[in-house]
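Novice: My questions are about this predicted structure, shown below with the sequence.
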Amino acid sequence: MKITVIGSGHLGATHAAGMAEIGHDVIGVDIDPTKVDTLNTGRSWFHEPELDALLARNIGAGRLRFTTDFAHAGEHGDVHFLAVGTPSGDDGAYDLSQLSTAVEKLSPHLHRPCLIVGKSTVSPGTARTIEDLARRLAPAAEAVELAWNPEFLREGTAVADTLTPDRIVIGVSSTEAEKTLRMLYAPITANHGCPLVVTDLSTAEMVKATANAYLATRISFVNAIAEMCNAVGANVADLAEAIGHDTRIGHHYFHPGLGFGGGCLPKDLHAFTHQADTNGINAAANLLRAVDGINQHMRERAVELARVAAGGELSGRCIAVWGAAFKPGIDDVRDSPALDVAQRLHDLDAHVTVYDPQAMAQAREAAPALRYAPSAAEAAQDADLILIATGWPEFGTLDPYVIGDRVVRRVLVDTQGVTSGTRWRSAGWMVTGLGHQP
């Protein structure tokens, strides 16, 4: 099938490459010529495991290319995916300006029947608004139809989530739209046994935010329990392991730590809260605010743990913060708990040096006032305290004796539980964590 994907960010570039991989003829579209030029070389402009190989293979095969030309995209596509950003507005609701702009740029070039498919995360009612806008601007008018197909990509596993998803959800208002999307996704549903859930537009629009609100709730729940464990001397990591074996609960998204960040969970939680407020559903709004409140509180807890570990005073202390990305395996620092904690420590007059295996350039841009080092060991040089803020596995493999030779005081605050407390303590370190002894 002839497909376009509007937007070439974390979602759009991966989706375009994935659709080409399953055999479709794909054009990715973006307004940023630098991103387009980079992608056309077979490389991504952001770090995502396996994506560069996918891009290079399909560009080489002639199934994939990227452009800034909306006219070319409109002429090419029978199906047009919308994969642009919907960031949080000032009131917490989704800012739909990129979505509207994409439709405004694409629609004047739609001269024949086609299907526009939204992948961006939005609130219910958006699809109808976008369909009305497209039909008003498109020469094909009523022959343009809209469906919604929410994305469930996780940074770090986005390629696998595209090619072997655990479900595909489509919201449609006609049997023809359903038929088109069943054909489009047939290589995935037929070969991998992936369930395809067909529903109405409003339900499809709600699915992604609902899923992320639930995942955020799980994370905040286990972090709330972490504080209770800390108060009574229990180990939250062991507790989570124990109750996670209950099949009704499970282990996924049940790891105690600094909480969630990134470009999706916080944004979707805030938008879901706004939606509950708008509809007067106070119980839901209060629950979601509590989830967000716990998430922010964990960052404050980490700073307080650092203050206590540093002897009660942060001003003038040299602190190494290991980790800047919002989770391991990626280079994204959007709303990163790790970088936020580092910045808070800096704002309390600590001398903070940050190291991250992937996100150094992004961290420097987001938090230029901090110091940065090219390795964990160099970040630890002359430190009074080391704080592990992102759960990179490499931090758990470091030699506590080697690191101990670099620091002024052997004090470790492991907020992610990636180190062996026994191993580090045997090397003379004082080790603490969030609600558990790592």
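Specialist: On my side now, so go ahead.
Novice: contacts, neighbours, all on C-alpha from now
Specialist: Noted.
Novice: The helix or strand containing Ala320: how far from the chain's middle?
Specialist: Counting by DSSP states H and E, the element that carries Ala320 is strand 318-322. Offset of strand 318-322 from its chain centre (C-alpha atoms, centre = their mean, to the nearest Å): 25 Å.
Novice: for stretch 24-32, same thing?
Specialist: Centroid displacement of stretch 24-32 relative to its chain, using C-alpha atoms, centre = their mean, is 22 Å.
Novice: buried residues in the helix or strand that comes right after the strand holding Ala320?
Specialist: Remark: after strand 318-322, the chain's next helix or strand is helix 337-347, criterion DSSP H and E. Neighbour-count burial for helix 337-347 flags 337-346 (criterion: 16 or more other C-alpha atoms under 10 Å).
Novice: okay, now Gly28: neighbour count?
Specialist: Using other C-alpha atoms under 10 Å, Gly28 is surrounded by 30 other residues.
Novice: what about versus this one:
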Amino acid sequence: MRVSVIGCGYLGAVHAAAMAELGHDVVGIDVDSEKIAMLENGQPPFFEPDLPEILSRAHESGRLTFSTDITLVADCDVHFIGVGTPQLPHSDAADMQYVEAAFEGLSQHMRPDAVIVGKSTVPVGTAQELANKLQAIHPNASLIWNPEFLREGFAVKDTLEPDRVVYGLSAKELESGDRARSLQVLDDVYKQILATGTPRLVTDYATAELVKVSANAFLATKISFINAMAEIAEATGADVTQLADAIGLDERIGRRFLNAGVGFGGGCLPKDIRALIARAEELGVGRSVTFLREVDDINSRRRERVVELATEVLGGSLNGKRVAVLGLTFKPNSDDVRDSPALDVAVRLKGLGADVVATDPQGIPNAEQRHPQINYELSTEKALQSADLVLLVTEWDEYKQLDPTFVGSLVREKNLIDGRNALVPVQWSLAEWNYFGLGR
């Protein structure tokens, strides 16, 4: 099929390459000419495992092109909208200007019978509003909402081998059941994926829009819950990791995402839960998600706790103390530093007078653009040199595999805060380190 993808950021670029991998002819559209130039040369504008390989294969096949010219979508059968919905500068609500601009551009150049597929994470009610506008402009066109569930570091796999696909249809098409035109078109797009037995859920617009934000809200709640238990563990001498192991064996709860530490970040969870709160308040049901404000507050407190602990470990003052910060991205296998707990902690330590030297395998260029006041060092060994405190805040494999004895030969003082509880405490203690894990 002829497919367009509007928006070639993290979501759009991965989706465009994946659609070409499935055999479709794809054109990716974005207003950022620099980003488009990189993608046209087969270079991802961000770090994501496996993306360079499928991008290269797509280019070699001739099935994938990128452009700033939206008129190239004119002969496409299906149009995916994958633009960002960041948090507004002075509000918790989502900024919808990019979705609106993408829709406006498409409506002017699309075939009058084409199918638009929304993938952006939007406030509930957006799809119906867009569908109403589309009906007025192109009565024979269709809109379907198909939320994405990508995990950074696993985005290619999550696109080509998703654990489920969700279709949000209009009320009229829902009445048509399996005969619904947009459903049939999207089934054709995802034919190879569905053939593997991937579950397909067909819902109304509102449900499809809520699936993504509610999933993120649930994950954020689970992470903040165990971090709340970490606060109690620290006050009582309990071990939150053993606690998580114990309650995680309960099938109703499960162990995944019960990892206490410095908290969650990135471009999705923080802004999505805030946007959900904002939208619920607009709908007059804000009380239903009041607990999410506490989820957000707990997450922020964990960053503060790391800074407090660093101050305590170093005798009450950070002034002039050399702190080696291991990790800058919000999670490993990514170069994303948006709302990153690791970068936030590094900035806070710097503000309190610490001589911060931060390192990360992928995140330094993005971190430098946001906070040039921090000293960055690509070499882990150089970052550790003469440190008074080592702080692990992003659990990259290379940091988890560090040898305590070797690291001890590099630093000035053997003080370690494991902000992700990613290390084995006894190994570091046996090497005469002062080991501090959050909630342990």
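Specialist: Here it is on my side, so go on. This is a predicted model, so every value here is computed, not measured.
Novice: returning to what we had before: where in structure 2 does the strand holding Ala320 of structure 1 fall?
Specialist: Mapped onto structure 2 using TM-score structural alignment, strand 318-322 of structure 1 covers residues 322-326.
Novice: how big's the offset between that stretch and structure 1?
Specialist: For stretch 322-326 of structure 2, the mean deviation from structure 1 after alignment is 0.8 Å (mean C-alpha distance after the TM-score superposition for structure 1).
Novice: ok, back up a step: which residues are in contact with the strand holding Ala320 of structure 1?
Specialist: 342, 350-356, 376, 379-380, 382-390, 395 (C-alpha atoms under 8 Å, 6 or more residues apart in numbering).
Novice: Could you do stretch 323-330 of structure 1 as well?
Specialist: By C-alpha under 8 Å, 6+ apart, the residues outside stretch 323-330 of structure 1 that reach it are 47-49, 155-156, 260-262, 331-339, 354-360, 363, 388-393.
Novice: Which parts of the helix or strand hosting Thr34 of structure 1 count as buried, going by neighbours?
Specialist: Taking DSSP H and E as the definition, Thr34 of structure 1 sits inside helix 33-40. By 16+ other C-alpha under 10 Å, the buried positions in helix 33-40 of structure 1 come out as 35-37, 39-40.
Novice: ok, so of the residues you listed, who is nearest Ala134 of structure 1?
Specialist: Val36 (24.5 Å; C-alpha to C-alpha).
Novice: so what's that closest one closest to, chain neighbours aside?
Specialist: Nearest residue to Val36 of structure 1, sequence neighbours excluded (C-alpha to C-alpha, 6 or more residues apart in numbering): Phe66, at 5.6 Å.
Novice: Need the three-state assignment for the one you found.
Specialist: Following DSSP: H, G, I helix; E, B strand; the rest coil, Phe66 of structure 1 is assigned to strand.
Novice: distance of it from Leu106 of structure 1?
Specialist: Relative to Leu106 of structure 1, Phe66 of structure 1 is positioned 15 Å away (C-alpha to C-alpha, to the nearest Å).
Novice: ditto for Met298 of structure 1
Specialist: Distance, Met298 of structure 1 to Leu106 of structure 1, by C-alpha to C-alpha: 43 Å.
Novice: ok, back up a step: state the pair within the buried residues of helix 337-347 of structure 1 that is farthest apart.
Specialist: Using C-alpha to C-alpha, the pair of the buried residues of helix 337-347 of structure 1 lying farthest apart is Pro337 and His346, separated by 14.2 Å.
Novice: if we can go back for a sec, okay, buried residues for the match of strand 318-322 of structure 1 please.
Specialist: 322-326.
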